[in-house]
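[1] Compute the structure for the input listed below.
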Amino acid sequence: MDNRFTFIIGGARSGKTAFALSCAEKLKGTKTYIATGGAFDAEMSERIKRHKLERGNEWATIEEPLDVVKALAGLNPSGAVLIDCITLWLNNFIWKGLSDEAILGEVKRLAEFCPSCGKNVFAVSNEVGGGIVPEHPVARRFRDLSGAANGRLAAFADEVYLMTAGIPLKIK
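    This is a model prediction of the structure:
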């Protein structure tokens, strides 16, 4: 699996990251985790600390809430990169005040860059469109942007997996 873009989507706590880590750890070379979320409260700080321990010292961590392409471009071309996660990344753009057009432009930039960047890229995202229609306009916007982003990333990916109950289902 050299220089491939793998997109992994699923519900919360469905095993997306664990699956991505397990695939990436089978590859030779450096391992880099690009974290798009930040420690905005005590629970998230604890979660980040726990996840770093679970990954171990083999994984370098880059915290990049917005310019994921720049973070990817600066990495050594060997090994594997895990972007975790796309939905937190989208949320960061929403709260920075970017328009839907600008956000989807960033998604397109990432989707086009991943397959040709010379690295094995694993991107993890949440499937948030399977539930009820959110009552709040911002939540509906987030759901809609997530669906559009997931579709664009999946279209450019070499492989796409849907995770459910810890089981990966290859859909592309």
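
[2] contacts and neighbour counts: CA atoms only from here.
    Will do.

[3] show me what contacts Gly166?
    Residues near Gly166 by CA atoms under 8 Å, 6 or more residues apart in numbering: 14-16.

[4] The chain: strands as residue ranges?
    5-10, 31-35, 59-63, 80-84, 120-126, 159-164, 167-170 (DSSP state E).

[5] For Glu135, which of those strands is the nearest?
    Minimum separation from Glu135 across the strands of the chain (CA to CA) falls at strand 120-126, 19.2 Å.

[6] Following up with a second sequence; could you model it the same way so I can compare the two?
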Amino acid sequence: MGKIIFISGGVRSGKSTFALELAEKCKEVVFIATAGKITDREMNKRILVHKESRPKHWKTIEETEDIIKHLKSFEKADCVIVDCVTFLVSNWMFKKYTEDKIIENIKNLIKKLRKIKGKVILVSNEVGMGVVPPYKLGRDFRDIIGRVNQILAKDSNEFYFFISGIKRRLK
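    Prediction:
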């Protein structure tokens, strides 16, 4: 059984950079990108910067919904990075998954990822420390990702939190 490392924090706080640093010493790295098709120019630019920051020899899997279906292709990797859980959850919400189904999916994902022999690094945004969203979908998303992050923090072997570029190991 491998190690699950959970990294959370605000947007642009250093989470993804730290995830890449943790994976640098691994021989075989699989990067699972969950953003999917983005039609916004600014977001496309951000994703391109992320892509360019990864070593070329790393395998990248772009999957917006069902990471588990790719398990066979990365179960023997030294390190697997999922960046990010926030996009995964929002993708599920846009597919009209219920909160219970999302929680079930996360628990099932953790169960499957525990079988990987290497490190699994899960990156997620902390969205519950800001302004209360003025619309229902935003509040629902904040609440669901909050529950998901609690599960990931509890079930991880290590947990790091980032704020304004400062990393704190909480577990």
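
[7] Next step: the contacts of Gly166 of structure 1 restricted to helices.
    Lys16 (DSSP state H).

[8] Redo the strands of structure 1 as a markdown table? Include mean neighbour count and distance to Glu25 of structure 1.
    As requested, the strands of structure 1 are exported to a markdown table (neighbours: other CA atoms under 10 Å; distance: least, CA to CA, whole Å):
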| stretch | mean neighbour count | distance to Glu25 of structure 1 |
| --- | --- | --- |
| strand 5-10 | 26 | 14 |
| strand 31-35 | 21 | 8 |
| strand 59-63 | 16 | 9 |
| strand 80-84 | 25 | 8 |
| strand 120-126 | 25 | 11 |
| strand 159-164 | 20 | 17 |
| strand 167-170 | 14 | 16 |
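
[9] can I get the ones you listed in TSV with distance to Ala149 of structure 1?
    Below are the strands of structure 1 laid out as TSV (distance: least, CA to CA, whole Å):
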stretch	distance to Ala149 of structure 1
strand 5-10	11
strand 31-35	17
strand 59-63	21
strand 80-84	14
strand 120-126	9
strand 159-164	14
strand 167-170	19
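
[10] And the ones you listed: which comes nearest Leu145 of structure 1?
    strand 120-126 (11.7 Å).

[11] Kindly calculate the angle that the closest one makes with strand 5-10.
    Angle of strand 120-126 of structure 1 versus strand 5-10, following axes from the mean of the first three to the mean of the last three CA atoms, to 10 degrees, is 20 degrees.

[12] got the contact list for strand 120-126 of structure 1?
    Strand 120-126 of structure 1 is contacted by residues 1-12, 16-17, 20, 24, 78-87, 114-115, 146, 150 when judged by CA under 8 Å, 6+ apart.

[13] And for stretch 23-41 of structure 1?
    Residues contacting stretch 23-41 of structure 1 (CA under 8 Å, 6+ apart): 1, 44-45, 48, 58-66, 68, 71, 76, 78-86, 88-89, 92, 120, 122.

[14] now the end-to-end length of that stretch.
    End-to-end distance for stretch 23-41 of structure 1: 30 Å, by CA to CA, to the nearest Å.

[15] starting at the chain centroid, how far to it?
    10 Å (CA atoms, centre = their mean, to the nearest Å).

[16] thinking again about what came up before, dump the contacts of Gly166 of structure 1 into a markdown table; add neighbour count and distance to Ile132 of structure 1 as well.
    As requested, the contacts of Gly166 of structure 1 are arranged in a markdown table below (neighbours: other CA atoms under 10 Å; distance: CA to CA, whole Å):
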| residue | neighbour count | distance to Ile132 of structure 1 |
| --- | --- | --- |
| Ser14 | 18 | 19 |
| Gly15 | 20 | 22 |
| Lys16 | 28 | 22 |
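
[17] Tabulate the contacts of Gly166 of structure 1 (JSON lines), appending distance to Thr30 of structure 1.
    Formatted as JSON lines, the contacts of Gly166 of structure 1 follow (distance: CA to CA, whole Å):
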{"residue": "Ser14", "distance to Thr30 of structure 1": "26"}
{"residue": "Gly15", "distance to Thr30 of structure 1": "22"}
{"residue": "Lys16", "distance to Thr30 of structure 1": "20"}
